[in-house]
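In: Sequence and predicted structure, then a few things I'm wondering about:
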Amino acid sequence: MSHPQPLTSPVACAVITVSDTRTFDSDRSGQLIQALLHQAGHQISDYRIVPDEPLSIGPLCQGLGAQSDVDVIILTGGTGIAPRDTTYDVVATLLDKTLPGFGEIFRQLSFQEIGSRAMASRAVAGVYGSTLVFSLPGSSKAVQLAMEALILPELPHLVSLLRS
């Protein structure tokens, strides 16, 4: 079986910042994700900031995943091990399929930049229904690394696989 051709049309993306303190003005990581997606020719179909609460994160991801105008959900924040970091726990339970390589490669690349501290990242990716989901740390440097090295180069291909 041959692989489908990567998409040539824009991918519709929802961006979620998980934070108890960020606002639309101070959300550098969410703004960076949107800017990088726009530069790559993709569309932002939704952008939200939600508190790091499972009852805020889970239903929002489920709702966005059910929308026909959302191909990808990218979350930033809440992937560490602090007591308030619940994004990973919520996202991991939603995923129908995981992409273990994403987290593994992201931590490997992070290790090259920040050393052993990279092991505390619980960045994860996978598929919820027919929607691709990426959950990134809240750091702008981590977001830039994940977006430029992993997500943007593969986004059209991965979405085309889900549509085939």
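Out: Okay, I see it. Numbers count the residues shown, from 1 in each chain.

In: Going by C-alpha atoms from here, please, whenever you check contacts or count neighbours.
Out: OK.

In: what's the spacing between the residue lying closest to residue 136 once chain neighbours are set aside and residue 162?
Out: Closest residue in space to residue 136, ignoring its immediate chain neighbours: residue 76 at 4.6 Å, by CA to CA, 6 or more residues apart in numbering. Using CA to CA, to the nearest Å, residue 76 is found at 22 Å from residue 162.

In: Which one of the two is surrounded by more residues?
Out: Neighbour comparison, residue 76 and residue 162: the larger count goes to residue 76, with 26 against 14 (by other CA atoms under 10 Å).

In: Just confirm residue 58 contacts residue 89, I think it does.
Out: No: between residue 58 and residue 89 there is no contact under CA atoms under 8 Å: 9.7 Å.

In: Show me what the longest helix belonging to the chain is packed up against.
Out: Criterion DSSP state H: the longest helix present in the chain is helix 100-114. The helices and strands touching helix 100-114, judged by 3 or more CA pairs under 8 Å, 6 or more residues apart in numbering; DSSP states H and E, are strand 124-128, helix 140-146.

In: how about 7 Å then?
Out: The contact analysis (3 or more CA pairs under 7 Å, 6 or more residues apart in numbering; DSSP states H and E) places helix 100-114 against strand 124-128.

In: Next SSE downstream of the strand it packs on?
Out: strand 131-136 (DSSP states H and E).

In: Report the angle between that following strand and helix 100-114.
Out: 20 degrees (axes from the mean of the first three to the mean of the last three CA atoms, to 10 degrees).

In: ok, second structure coming up, stack it against the first:
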Amino acid sequence: MSRIDDSRDFLAVNIAVLTVSDTRDLSDDRSGDTLVQRIEAAGHVVADRRILRDERGDIADQLRAWCADPGIDVVISTGGTGLTGRDITVEAHRDVYEKEIDAFGTVFTIVSMQKIGTSAVQSRATGGVAMGTYLFALPGSPGACRDAWDEILEKQLDYRHRPCNFVEILPRLDEHQRRK
């Protein structure tokens, strides 16, 4: 059963937060603020925070830059996961992924169904791995960011979480690149 193992020490991870929006800035980025507050409250480090317009190439470039930065373990983006023409964050993430974490979107949908019912089908939340870094794309609402953090990411980014978590395998994400 899922639980916190108090015999293990908490390990803080460095997390970058990206808000994708054509209209937001830091003064009114409620989704980004929600993530930052939760990341810090959990004991992790907000390593960087940016806001970018809905431009696929710019988003992918920023994701790659953060993946190349040894000071960043996780990237969480918010916004651009819907169905409209400007919603291209998922495509930008997939341009960068080496491996997709298929179950992340599924689990997010299950969590969302409990809160918003069938409206959950309109989200394309996704997760993946690239260059030894975890990447997650969340919808652009504070509620969706709360749900994803509180119900999935807070647990999976806690080294003490059992039976398994993302942090314990973090050092092995890029092992294929080290075996030459």
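Out: Nice, thanks for sending it over. Keep in mind that what you see is a predicted model, and the values were worked out from it rather than measured.

In: How close are the two chains, by TM-score?
Out: After superposition, the two chains reach a TM-score of 0.93 (TM-score structural alignment, normalised by the length of the first structure), with 160 aligned residues with a CA RMSD of 1.4 Å.

In: what's the matching residue for the residue nearest to residue 136 of the first structure over in the second structure?
Out: Mapped onto the second structure by TM-score structural alignment, residue 76 of the first structure lines up with residue 78.

In: do the same with residue 127 of the first structure
Out: Using TM-score structural alignment, residue 127 of the first structure pairs with residue 129 in the second structure.

In: doesn't residue 136 make contact with the match of residue 76 of the first structure?
Out: No: using CA atoms under 7 Å, residue 78 of the second structure makes no contact with residue 136, being 8.5 Å away.

In: shared neighbours of the two, which are they?
Out: Listed as contacting both residue 78 of the second structure and residue 136 by CA atoms under 7 Å, 6 or more residues apart in numbering is no residue at all.

In: picking up where we left off before, what span of the second structure lines up against the longest helix of the first structure?
Out: Residues 102-116 of the second structure are where helix 100-114 of the first structure aligns, with TM-score structural alignment as the criterion.

In: residues making contact with the matching stretch?
Out: 120, 124, 125, 126, 127, 148.

In: picking that back up, could you check the angle strand 124-128 makes with the longest helix of the first structure?
Out: 160 degrees.

In: Other residues contacting stretch 79-91 of the second structure?
Out: 19-21, 54, 56, 122-126, 137-140.

In: Apply 10 Å and report the result again.
Out: With CA atoms under 10 Å, 6 or more residues apart in numbering as the test, stretch 79-91 of the second structure has contacts from 18-22, 31-32, 52-57, 59-60, 77-78, 92, 95, 97, 121-127, 136-141, 144-145.

In: can you give me the offset of it from its chain's centre?
Out: Averaging C-alpha positions (CA atoms, centre = their mean, to the nearest Å) puts stretch 79-91 of the second structure 15 Å from its chain's average.

In: What residues of it count as buried?
Out: 79, 80, 81, 82, 87, 88, 89, 90, 91 (16 or more other CA atoms under 10 Å).

In: And for stretch 119-138 of the second structure?
Out: By neighbour count with 16+ other CA under 10 Å, stretch 119-138 of the second structure contains the buried residues 120, 123-138.

In: how about residue 75 of the second structure, secondary structure?
Out: strand (DSSP: H, G, I helix; E, B strand; the rest coil).

In: ok, which stretches of the first structure are helices?
Out: Here the first structure has its helices, by DSSP H, at 28-39, 54-65, 87-94, 100-114, 140-146, 152-163.

In: Tell me which of those helices sits nearest to residue 8 of the first structure.
Out: For residue 8 of the first structure, the closest of those is helix 152-163, at 7.4 Å, according to CA to CA.

In: And the contacts of that closest one?
Out: Contacts with helix 152-163 of the first structure, where a contact means CA under 10 Å, 6+ apart, come from 3-12, 36-37, 40, 42, 71-72, 127, 129-132, 146-148, 151.
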